[in-house]
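Trainee: How does the following fold in three dimensions:
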Amino acid sequence: MCAPPHGRAGICATLGGVTSASARPRTPAFSVPPRLIATDLDGTLLRDDKSVSERTIAALAAAEAAGIEVFFVTGRPARWMDVVSDHVHGHGLAICGNGAAVVDLHGDAGGHRFVKIRALEPASALDVVHTLRAAAPGTSFAVERTGGLHHEPTYPPLQLDPGESVAPAEKLLAEDSDVADQPVLKLLAHHPTLVPDEFLTLARAHAADKAAITRSSPSALLEISGPGVSKASTLALCCAERGITPQEVVAFGDMPNDVEMLTWAGTSYAMGNAHPDVLAVASGHTVANNEDGVAIVIEEILAGL
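Mentor: Modelled structure (predicted):
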């Protein structure tokens, strides 16, 4: 999830007649030993206060010590990764921006370094802007580039940091923009009154042929990437480079931007607080993020090795 500063509205799903917050994990059988764990952050690995619990820290370290790579796969931009940068062991890599970038969190001078960028072409982004303005009047936009966020004057303060510049989308995406040399990672679209899932459905109906459109916020905020760019497709590229098959991947998530990744992975877990679409596609269920659902499953995996 690309987390807004005010946290997530709670989603209570029902599993087996009890609320998901109190349900025990449902664990599928592993056809092959896992070689990589891919986990979303907000609403999944992180607790609602954006902390990583001591139990989770220990589980991640134990997985890496057992030879299982851990990849954080998030909608967050790289600059929001400080909360977990100390817990990426060995390779130091994370997938950010819903697959738009692979980032080395142990990069130069203590900062991050972009390893792979799957950009959204500015012309395509502008085409989506015009399409959504017509389909959903009142939509405002922000542009996430490698160097920071830029947004329209009417775009609300949903992000964890202020925008680098404020201007209409046409100017933000112009070829002569001051930051035109920085690739566009995501286009963000916000609507003040539409229900989040309705906004997603509407946007996909009008612009799915132009870009990949998803959501992870409790507000009507859409995250728009280049065609074919998703957490799943970039994770697949990273795994192919390592000779890791989907059957050797265990994935965790909670929101619509995780659906493709959970479907792709050989074994997948929906958090107890997950969106209904996530609960529907995951092969396993665990407890909520505030109950260390990811750590519980990792512990079970390691116990079975």
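Trainee: all contacts plus neighbour counts: C-alpha atoms, from now on.
Mentor: Fine.
Trainee: In this structure, spot the helix with the most residues.
Mentor: Ordering each helix of the chain by length in residues (DSSP state H) puts helix 122-135 first.
Trainee: and it, what does it pack onto?
Mentor: helix 169-172, helix 196-207 (3 or more CA pairs under 8 Å, 6 or more residues apart in numbering; DSSP states H and E).
Trainee: From the rest of the structure, what touches it?
Mentor: If you take CA atoms under 8 Å, 6 or more residues apart in numbering as the criterion, helix 122-135 is touched by 139, 141, 169-170, 173-174, 184, 187, 202-203, 206-207, 210-211.
Trainee: Proceed likewise with the subsequent sequence, for comparison:
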Amino acid sequence: MTPPTPGPPAPAPSAPRLIATDLDGTLLRGDKSVSPRTVAALAAAEEAGIEVFFVTGRPARWMDVVSDHVHGHGLAICGNGAAVVDLHGGPGRHRFVKIRELAVAAALDVVRVLRAAAPGTSFAVERTGGLHHEPAYPPLHLDPAESVAPAEKLLATDVDVADQPVLKLLAHHPELGPDAFLDLARIAVGGLATVTRSSPSALLEISGPGVSKASTLALCCAERGISPADVVAFGDMPNDMEMLTWAGTSYAMGNAHPDVLASATGRTHTNDEDGVARIIEDLLAGPGITASRPAPRTTAPGRSPTPGTE
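Mentor: Have a look, this model is predicted:
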């Protein structure tokens, strides 16, 4: 099928102060690389005084792919808002600056209600020191588990890593469709936690109540005196929707999940077509970049999301 042509981009704000971009399916190409064009665009934005935040579902240890491209503050928002990480120092030398953990008691309640609502669900526990998962949890990640045991054991108060905060739970179902599993889980979990997804498979990411890419980005912006109107955001999957809605100007990728298209003020090319870089180039090349209001939020047809990781 021929990819749809992106619609007209939303007008950008005058002198945007911060760019917030998702990674998988957004900034990164399908092979998980950062294209030379994107590298150049990111560097040009920082040189122009625009802060760039990587905002991702990835854990900090998976940030090597962009660690060479951080400038200035060097911060990234990881784990769907569960952590703010300083990437200065390079691969394996990240430092947690802010942690918004999922309380163990709440995590255990989530495991209990999801086991009842969706029998066959398997779980993984993402802590600051690594991933721990159940025997039935599929090998979806890039690194081996630190330990394998039932979720109740992984979350026990007497485990060796009990001093490491829980950043999020991951829940996988072998039979349910991704969106059906997400809808079911949100109803079952209610206010116990925040449930979202970024994978094309039935893999859910579960954070503390109110913890999301958007809420942590809002905290980071408030600390810098940056308002939503000063932010341009990019994303492609349901875990990006709140961030895209919060930002004054936002772009859904050409490969975005259909629901994401309705959350953004504009639309750009796919990740493999350097959609983020194209918009950054336009921002920097605009004649004087005069203030304007974002285009109305409209739903546009989209392609199926490309496979990603968290």
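Trainee: ok, back up a step: could I get the helices and strands packed on helix 122-135 of the first structure as JSON lines with mean neighbour count and distance to Gly243 of the first structure?
Mentor: JSON lines is the format used below for those (neighbours: other CA atoms under 10 Å; distance: least, CA to CA, whole Å):
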{"stretch": "helix 169-172", "mean neighbour count": "19", "distance to Gly243 of the first structure": "39"}
{"stretch": "helix 196-207", "mean neighbour count": "17", "distance to Gly243 of the first structure": "33"}
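Trainee: Let's have the ones you listed in CSV, adding distance to Glu291 of the first structure.
Mentor: Shown next, in CSV, are these (distance: least, CA to CA, whole Å):
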stretch, distance to Glu291 of the first structure
helix 169-172, 41
helix 196-207, 26
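Trainee: was I right about Asp259 of the second structure contacting Asp236?
Mentor: No: Asp259 of the second structure is beyond contact range of Asp236, at 9.3 Å (criterion: CA atoms under 8 Å).
Trainee: Which of the three states applies to Glu126 of the second structure?
Mentor: Under the three-state scheme (DSSP: H, G, I helix; E, B strand; the rest coil), Glu126 of the second structure adopts strand.
Trainee: Ok, which of the helices and strands packed on helix 122-135 of the first structure comes nearest Asp82 of the first structure?
Mentor: Evaluated with CA to CA, these place helix 169-172 nearest to Asp82 of the first structure, the distance being 26.8 Å.
Trainee: The closest one aligns to what range in the second structure?
Mentor: Aligned using TM-score structural alignment, helix 169-172 of the first structure spans residues 151-154 in the second structure.
Trainee: That stretch: average distance to aligned residues in the first structure?
Mentor: For stretch 151-154 of the second structure, the mean deviation from the first structure after alignment is 0.5 Å (mean CA distance after the TM-score superposition for the first structure).
Trainee: Which residues are in contact with Ala193 of the second structure?
Mentor: Ala193 of the second structure neighbours (CA under 8 Å, 6+ apart): Leu102, Ala106, Val110, Ile206, Ser207, Gly208, Pro209, Gly210.
Trainee: mind listing which of the residues you listed are in helices?
Mentor: Those of those lying in helices (DSSP H): Ala106, Val110.
Trainee: Quick one: average offset of the helix or strand hosting Lys168 of the second structure versus the first structure, please.
Mentor: Element membership for Lys168 of the second structure, per DSSP states H and E: strand 166-172. On superposition with the first structure, the mean distance recorded for strand 166-172 of the second structure (mean CA distance after the TM-score superposition for the first structure) is 0.3 Å.
Trainee: which residue numbers in the first structure go with that strand?
Mentor: Taking TM-score structural alignment, strand 166-172 of the second structure hits residues 184-190 over in the first structure.
Trainee: most neighbours, which of the contacts of Ala193 of the second structure?
Mentor: Counting neighbours by other CA atoms under 10 Å, Ile206 leads those with 30 neighbours.
Trainee: I'd like the distance between that one and Glu46 of the second structure.
Mentor: As for Ile206 of the second structure, its distance to Glu46 of the second structure is 32 Å (criterion: CA to CA, to the nearest Å).
Trainee: re the thing from before, tell me which of Asp259 and Asp236 of the second structure has more neighbours.
Mentor: Using other CA under 10 Å as the criterion, Asp259 of the second structure and Asp236 rank with Asp236 on top: 32 against 17.
Trainee: for whichever residue in the first structure pairs up with Ile19 of the second structure, helix, strand, or coil?
Mentor: In the first structure, the residue matched to Ile19 of the second structure (TM-score structural alignment) is Ile37. At Ile37 of the first structure the chain is in strand, as set by three-state DSSP.
Trainee: Likewise for Leu142 of the second structure?
Mentor: coil.
Trainee: Count the residues that sit near it.
Mentor: Neighbour number of Leu142 of the second structure under other CA under 10 Å is 9.
Trainee: Now do the contacts for it.
Mentor: For Leu142 of the second structure, counting by CA under 8 Å, 6+ apart, there are no contacting residues.
Trainee: what residue of the first structure matches up with it?
Mentor: Match for Leu142 of the second structure (TM-score structural alignment): Leu160.
Trainee: Let me know the helix or strand that the residue in the first structure sticking out farthest from the centre is in.
Mentor: Going by CA atoms, centre = their mean, the residue of the first structure most distant from its centre is Asp176, 30.2 Å out. Using DSSP H and E, Asp176 of the first structure sits in no helix or strand.
Trainee: Against Gln182 of the first structure, how distant is it?
Mentor: From Asp176 of the first structure over to Gln182 of the first structure (counting by CA to CA), the distance is 12 Å.
Trainee: Sketch out the helices for the second structure, chain order is fine.
Mentor: 36-47, 64-67, 104-117, 151-154, 178-189, 213-223, 241-246, 258-261, 275-285.
Trainee: For Asn80 of the second structure, which of those helices is the nearest?
Mentor: Among the helices of the second structure, helix 213-223 sits nearest to Asn80 of the second structure (CA to CA), with 4.9 Å.
Trainee: buried residues in the closest one?
Mentor: By 16 or more other CA atoms under 10 Å, the buried positions in helix 213-223 of the second structure come out as Lys213, Ala214, Ser215, Thr216, Leu217, Ala218, Cys220, Cys221.
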